[in-house]
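Trainee: Return atomic coordinates for the entry below.
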Amino acid sequence: MKNALRVNTRSAFFFASILITGVFTSAIVLGGNCNSADLQRGRGETITVKYNYDGDTLALNDGRKIRLIGVNTPERGRKGQPDEALAMEAKQAVKNALQADSSRQKGVRLYLGREQSDSYGRQLGHVFVDGQSLAATLLSQGLGWHVEIPPNVGLASCFANLEKKAKRQQKGVWRKSLAQYVATKNIKQGGYQRVRGTVRKVSFAKAWWINFDDGFVAVIYPENQPYFKQSTVSSWRGKRLEIEGWVYPSKYRGKKQWRIKLATPHGMSVL
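Mentor: From the prediction side, this is the model:
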């Protein structure tokens, strides 16, 4: 599935969300549970889902497309390419939760995010079935990865905890046979990945730059800096980090450089 993020004008890249395990202290607090009451604010509506493209994208009877907030599920194959592992399982889990026959659907509610649409024309939202978040269902079964993109972070803490539990239990994408990471020095292509590397340098300008030993760079732009504590970011020098997110190509002094944007602390850990 396509990610629900806009392309930054500085370069064509995908946004990533990051988790610093046990070190996140910030003036901005991400939501603490998966209760739809936290999202109501008069924005909820009852919907009927016609079908789901995959685990994280739905088509409604009224013609709208919905991209679930907080989760990224394995890709369905396109143009002759095979599905990624567990792509069909994620799609089926959502189908089962919704019930295949749309005429039998009851209690399906949509809560749009503070940012309500993406560059693909899809609406961004949380979908609840009888009070249960579809994203939470997927994350608890290990059928997707937790991603959070500000300002749609209302249930981030709950989703992060569900992912950590699935990871500990080696469910779904976290099974040892599937949960692979790429060393930053071995990155050959963009897209959603788990990467590991050692931080060589941290510098603070308008953007905050985290440079790894092999040229890989993580960037915290000004709009996302309130989610991080500068002293914590500074402490990453010399440490090994694991990051989940979308890797994108950029250029530095005429040379290709792989980067990832740090949007929130969810999705990353200090090893």
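Trainee: CA atoms for contacts and neighbours, from now on please.
Mentor: Fine.
Trainee: can you map out the strands along the stretch 101-250 of the chain?
Mentor: Shown for the stretch 101-250 of the chain, the strands assigned by DSSP state E, counting those that start in this stretch span residues 108-117, 123-129, 132-133, 145-146, 182-183, 191-204, 208-212, 217-220, 240-252.
Trainee: what sits up against the next helix or strand after the last one?
Mentor: If I follow you right, that is strand 240-252. Sequence order places strand 255-262 as the next helix or strand after strand 240-252, per DSSP states H and E. With contacts defined as CA atoms under 8 Å, 6 or more residues apart in numbering, strand 255-262 is touched by 14-18, 187, 190, 215-221, 224, 245-251.
Trainee: Give the buried residues for strand 255-262.
Mentor: Under the neighbour-count criterion of 16 or more other CA atoms under 10 Å, strand 255-262 has 258-262 buried.
Trainee: Run the angle between it and strand 240-252 for me.
Mentor: If you take axes from the mean of the first three to the mean of the last three CA atoms, to 10 degrees, strand 255-262 sits at 130 degrees to strand 240-252.
Trainee: here's the other one to compare against:
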Amino acid sequence: MCPPLATRSLPASVPRAAWPSRWTSSATATARRSKTVVVAFLPFGRAQQKGTVGLPGALFRVRRPLLAVLATMLLVAGGCVAEESPQRPPGGMDGTGDCAPPSGLAVESATVSYVNDGDTVRLSNGDRVRLVGIDTPEIGRDGAADEPYAREAQQALRALLAESENRVRVIDATEGEDRYGRRLSYLYLPDGRSIQAQLLDRGMAMAVFVAPNLELADCLLTRERAARDDDLGIWSLSAYDPGLPSANGIPEQVQGAAIVRGRVESVGESRRNIWINLEGRVAVRVDKADLERFPGWDFEALEGETLRARGWIVHHSNRYQDWFIPVDSAHALERLN
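Mentor: Here you go, the predicted model:
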């Protein structure tokens, strides 16, 4: 038996028999009926176990002359199942409307041993994992107060994990580690539901966009909009919707990611960056190297308009601004005019 390809082995893994069909890819079974061979392929495949009923899949018939080709395919598979996410368009939804696993990235089984907050967990092997693509309110540290909905987000994540006895599927993003040594990953429950999407559905998180980890950007933003429209969780707070007014500056207690809105007073340019200067000495910084991720955007035309931006606040005072938000994807900007 050859090992799964592009995977890691963790101590507490989900048995193959419990995997949803979407996680694997292999041909399943052949059966002879007179002069016709019936071949069943499960959705995205998995080896059918003796004594079990195969999942519904694409069932088709082939004539005997093709039997040799099919036999070769099965031999190449050799009983090995590549534990790799199925090939789907990046950021797309699957047939259930959930955020499909990103294509071409390795998948592994794991068990969560501790929930730090709404977007960070520790695995049983000691790895710390930051849920990529979302940000939840911060739990207060060193005597600081919790941000609104911080504990609710933590509890929502715990409740989701409890549904599977803390078992998850882990898919590391394209850039798989942050500056703190945490893995940047998408988490899925064994039944295939995206944990990031589930938190967004409940209004416990906002979507954030940091290249190159934009695999699910479109889908996560869609899930967030539904919660925002219903004023769920954090979206009942003005700091999130419509966002912090830049005219008042950024409150000192704001740390990490935020949503800021304001009128564009000017648009400037330096050797490396484009600077969108909002009222209140708040700027949005776009690296020129990232301009391909802003198709159709004419930044100079933004002057006088109201812009909403999201990202991590950087406190940096100079002659032009006191705060700026670096953005590297058009997903992080919204014209409100």
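Trainee: What is the resulting TM-score of the chain superposition?
Mentor: In this superposition the chains share a TM-score of 0.80, using TM-score structural alignment, normalised by the length of structure 1; 238 aligned residues with a CA RMSD of 2.3 Å.
Trainee: Would you write out the PyMOL command that picks the buried residues out of the contacts of strand 255-262 of structure 1?
Mentor: Remark: buried members of the contacts of strand 255-262 of structure 1, expressed as a PyMOL selection using 16+ other CA under 10 Å:
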select buried, resi 14+15+16+17+18+190+215+216+217+218+219+220+221+224+245+246+247+248+249+250
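Trainee: P74 of structure 1 contacts K91, correct?
Mentor: No. The criterion here is CA atoms under 8 Å, and P74 of structure 1 misses it with K91 at 9.2 Å.
Trainee: Provide a list of residues in contact with I259 of structure 2.
Mentor: I259 of structure 2 sits next to 239-240, 243-244, 308-311 when contact means CA under 8 Å, 6+ apart.
Trainee: What lines up with it in structure 1?
Mentor: Here I259 of structure 2 is matched to R194 in structure 1, going by TM-score structural alignment.
Trainee: now that match: how far from N186 of structure 1?
Mentor: Distance of R194 of structure 1 to N186 of structure 1, computed by CA to CA, to the nearest Å: 12 Å.
Trainee: For the residue nearest to the spatial centre of structure 1, which non-adjacent residue is spatially closest?
Mentor: Taking CA atoms, centre = their mean, the centroid of structure 1 lies closest to V147, which sits 1.6 Å from it. Closest residue to V147 of structure 1 apart from its sequence neighbours, by CA to CA, 6 or more residues apart in numbering: G70 at 4.9 Å.
Trainee: Aligned to the one you found, what sits in structure 2?
Mentor: In structure 2, the residue paired with G70 of structure 1 is G133, using TM-score structural alignment.
Trainee: Wait, its match touches Q196, no?
Mentor: Yes. If you go by CA under 8 Å, G133 of structure 2 and Q196 touch, sitting 7.5 Å apart.
Trainee: which residues do the two both contact?
Mentor: L220.
Trainee: Just give me the match in structure 2 for the residue nearest to the centre of structure 1.
Mentor: For V147 of structure 1, the residue aligned by TM-score structural alignment is V208.
Trainee: W323 of structure 2 versus its match, what's the distance?
Mentor: For V208 of structure 2 relative to W323 of structure 2 (CA to CA), the value is 18 Å.
Trainee: Same check on L199 of structure 2?
Mentor: For L199 of structure 2, the distance to W323 of structure 2 - CA to CA - is 29 Å.
Trainee: Likewise for R223 of structure 2?
Mentor: From R223 of structure 2 across to W323 of structure 2, the span is 29 Å (CA to CA).
Trainee: Double-check the residue nearest to the centre of structure 1 against P265; I have them as touching.
Mentor: No. Between V147 of structure 1 and P265 there is no contact under CA under 8 Å: 10.1 Å.
Trainee: Which residue numbers in structure 1 does the helix or strand L74 of structure 2 falls within align to?
Mentor: Using DSSP H and E, L74 of structure 2 sits in helix 67-77. Across structure 1, nothing matches helix 67-77 of structure 2 (TM-score structural alignment).
Trainee: Show me what secondary structure element comes after that helix.
Mentor: Counting by DSSP H and E, the element after helix 67-77 of structure 2 in chain order, helix or strand, is strand 107-117.
Trainee: so where is that following strand in structure 1?
Mentor: The counterpart of strand 107-117 of structure 2 in structure 1, using TM-score structural alignment, spans residues 44-54.
Trainee: Contacts for the matching stretch next, please.
Mentor: So stretch 44-54 of structure 1 is contacted by 1, 58-61, 73, 75-76, 87-88, 90-91, 94-95, 98, 100, 102, 105, 107-112 (CA under 8 Å, 6+ apart).
Trainee: Just the terminal-to-terminal distance for it.
Mentor: 23 Å.
Trainee: Was I right to think R202 of structure 2 contacts A226?
Mentor: No. R202 of structure 2 is beyond contact range of A226, at 9.5 Å (criterion: CA under 8 Å).
Trainee: out of these two, which sits in the more crowded spot?
Mentor: Set R202 of structure 2 next to A226 and count neighbours by other CA atoms under 10 Å: R202 wins out with 21 against 15.
Trainee: hmm, which of the contacts of I259 of structure 2 are common to structure 1?
Mentor: Retained in structure 1 by both residues aligned by TM-score structural alignment, their matches' CA atoms under 8 Å are the following of the contacts of I259 of structure 2: 243-244, 308-311.
Trainee: mind putting the residues you listed in CSV, distance to Y188 of structure 2 included?
Mentor: Below are those laid out as CSV (distance: CA to CA, whole Å):
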residue, distance to Y188 of structure 2
G243, 30
L244, 32
R308, 30
A309, 28
R310, 25
G311, 24
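Trainee: buried subset of these?
Mentor: Neighbour counting with 16+ other CA under 10 Å marks 243-244, 308-311 as buried within those.
Trainee: Would you mind finding the match for R193 of structure 2 in structure 1?
Mentor: By TM-score structural alignment, R193 of structure 2 lines up with Q132.
Trainee: Next up, the contacts around that match.
Mentor: Contacts for Q132 of structure 1 (CA under 8 Å, 6+ apart) come out as N35.
Trainee: I am finished for the moment; much appreciated.
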